[in-house]
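Trainee: build me a model from this:
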Amino acid sequence: MSVSIAVLDDYQQVAPAMADWSGQLPGSSVTCFDRHIADEDELVAALAPFEVIVAMRERTPFPRTVLERLPKLRLLVTTGMRNASFDLAAAADLGITVCGTRAHSPGTSELTWALILGLLRDVGAADARMRAGGWQSTIAQDLDGEVLGVVGLGRLGGRVATIGAAFGMDVVAWSPNLTHERAAEHGARLVSKEELFAGAKVVTVHMVLSDRSRGLIGAPELAAMREDAYLVNTSRFPILDAEALRAALTTGSRPAGVALDVYDTEPLPAGHWLRTAPRTLLSPHMGYVTEKTYRIFYADAVEDIAAFLTDPTAPVRPLTGQYT
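Mentor: Below you'll find the predicted structure:
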């Protein structure tokens, strides 16, 4: 049995090489879109012919208003096992099967440390000065002996905390349900939210976006940070209060620097204020964009499709999580 498959947001044009599409899905046609389609009408028109859609994480939302206009769609696959931009209730109502893939989690925690080191060592600006003919002009900050504040000590935050301890940092952590025992498992001390923001040299965010965490870091938290402190967010942008962050960067002196891998609109528009914001280090939501991760994502997606074609009632990896 063959189907028509759309692979979305293949920015790097690598999806065909990352899995055995033709071998496991003989006769099926695979069309890869390397350009993000933000307009809903344009998206529906582009996807109307397809029976299967493979989405890369939450790059393209699928609310009810889109799903209802795709009558041919039978299977919707997301990379990863949770996708807050999928309306699972609508998919169920419309008889669309939704499933996910495994992932390779260390990538985001590794990028977190690339951003931390990039900030404290001024790597991006130093590279630009070198290419312009310059040499040393700044003094880097140290990690050893400093305080690392981890907001959210789950799977990714725990890895970041462990690495921080290896750098000789005093690791503190906070989240609403964190216990002393859980913090100790990762070599961290549980402190209050206020103590973490007031004392940490580096604050790194690893919370899941929810109603409780939206806007969690706002003007009071930013104002409480040390003038020589740095903030890193590789989780979800709305955990930060956007206007508070903008004010802190454009009119305030703290934090000393902010590194972001996530944004309120993605891809980040060309004229977005963050592109020219001072004291920032920006990466294009690439925490999970590694070769090992992509090979797992796409191989599992192919496996999901093949299993669905064999038995449409039993997807390999039913998706978990709710639309928000």
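Trainee: please count neighbours and contacts with C-alpha atoms only from this point.
Mentor: Fine.
Trainee: quick one: the strands in the chain?
Mentor: 4-7, 29-32, 52-55, 75-78, 97-99, 147-151, 170-174, 189-190, 202-205, 230-233, 257-260, 280-282 (DSSP state E).
Trainee: second chain to compare with the first, below:
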Amino acid sequence: MFKVVSTSPTFGKYSQDPITFLQSEGCEVVILSSEISHNEVALGRALKDVDALIVGVEKITSQVLEHVPKLKVIAKHGAGLDNIDLQAAKEKNIAITYAPGANRHAVADLVFGLMLSLAREIPNSSAQVQKGEWPRVIGVEMFGKTLGVIGTGKIGKEVIRRAQGFQMKILAYDLYPDQELSKSGSVTYVPLDELIQQSDFITTHTDLNENSKSMIGRPQLEAMKTTAFLVNTARGGIIDEEALYIALKKGEIAGAALDVFSVEPFIQSPLLELPNFICTPHMAGYTYEALQEVGMITARNVLNTLKGKQPEFSYQ
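Mentor: Below is the predicted model of the structure:
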């Protein structure tokens, strides 16, 4: 019997199917509490006799991996791997799996929800009506505008697909442009500076790494149109939050919506005081459909790796 431990707060929570699947294949499944998952020492102790670890956004450091002699696989319950010390895992011959694109529809849907909310001031308008007011709110249209998409992986492509329904002009930036997407004629790849200067709406869909950290800072925000809107559902840290506050406060851009932040929970920031700022609690990938899919991909990745088979999605 294999022992599988999960630190992800959503694995198996909204659908028991992934846990039932692992159990039916002879696995013991243990869900750790957040108190243990976010305590480096306690987590290391809890993993000493574990064969597989399923993780969400919890930090899996080299110190944690010093205490896992039996661990064969770390399975990300999601796509981003920036919370895992990949080099330390490699040195210990621990396989890394993930579930890229499983939540692509969920994230792309929220991106459009946030862009529409910014363009039409939906949250502020609703709050005013609920207070008994009846304001005249003048918004802007998304139809026919220019959308800048930073990162054209699975999620970026779904955003592009939705944008085509709005007949938007689509500019894209990616370190590794998708040639098929470019040949389709629906997207024009441009340098990042050009995308920032020309776009009416900008949305980010890239991992957090040395190239993307503070990718949008003070210089980029100053270069944006004063009528432009910025959305980030990818990773906190891609946008410099202090620089964003200055830009929004001064009216250098029209508005911004963030679902991810450099520090979470996001409860103390001057951004929260601004009327042209929308925030959501890192919820882009969380729909029942997405959680079912990512859960089952994660479970299959774990089982395949433990049985010596090729997982559906693996890192290196």
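Trainee: mean neighbour count added to the strands of the first structure, as a markdown table?
Mentor: Shown next, in a markdown table, are the strands of the first structure (neighbours: other Cα atoms under 10 Å):
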| stretch | mean neighbour count |
| --- | --- |
| strand 4-7 | 20 |
| strand 29-32 | 16 |
| strand 52-55 | 23 |
| strand 75-78 | 25 |
| strand 97-99 | 23 |
| strand 147-151 | 27 |
| strand 170-174 | 26 |
| strand 189-190 | 21 |
| strand 202-205 | 26 |
| strand 230-233 | 24 |
| strand 257-260 | 22 |
| strand 280-282 | 19 |
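Trainee: reformat these as JSON lines; add distance to residue 16 of the first structure.
Mentor: As requested, these are exported to JSON lines (distance: least, Cα to Cα, whole Å):
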{"stretch": "strand 4-7", "distance to residue 16 of the first structure": "9"}
{"stretch": "strand 29-32", "distance to residue 16 of the first structure": "8"}
{"stretch": "strand 52-55", "distance to residue 16 of the first structure": "12"}
{"stretch": "strand 75-78", "distance to residue 16 of the first structure": "16"}
{"stretch": "strand 97-99", "distance to residue 16 of the first structure": "20"}
{"stretch": "strand 147-151", "distance to residue 16 of the first structure": "37"}
{"stretch": "strand 170-174", "distance to residue 16 of the first structure": "41"}
{"stretch": "strand 189-190", "distance to residue 16 of the first structure": "45"}
{"stretch": "strand 202-205", "distance to residue 16 of the first structure": "34"}
{"stretch": "strand 230-233", "distance to residue 16 of the first structure": "31"}
{"stretch": "strand 257-260", "distance to residue 16 of the first structure": "29"}
{"stretch": "strand 280-282", "distance to residue 16 of the first structure": "28"}
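Trainee: so which of those strands gets nearest residue 17 of the first structure?
Mentor: strand 29-32 (11.5 Å; Cα to Cα).
Trainee: for that closest one, name the packing helices and strands.
Mentor: Packed against strand 29-32 of the first structure by the contact rule (3 or more Cα pairs under 8 Å, 6 or more residues apart in numbering; DSSP states H and E) you find strand 4-7.
Trainee: among the strands of the first structure, which is nearest residue 42 of the first structure?
Mentor: strand 4-7 (14.4 Å).
Trainee: with adjacent residues omitted, what lies nearest to residue 8 of the second structure?
Mentor: Residue nearest to residue 8 of the second structure in three dimensions, not counting chain neighbours: residue 56, with 4.3 Å by Cα to Cα, 6 or more residues apart in numbering.
Trainee: what of residue 33 of the first structure?
Mentor: Residue nearest to residue 33 of the first structure in three dimensions, not counting chain neighbours: residue 8, with 5.0 Å by Cα to Cα, 6+ apart.
Trainee: with residue 248 of the first structure instead?
Mentor: Counting by Cα to Cα, 6+ apart, residue 248 of the first structure lies nearest to residue 254, which is 6.3 Å off, once chain neighbours are set aside.
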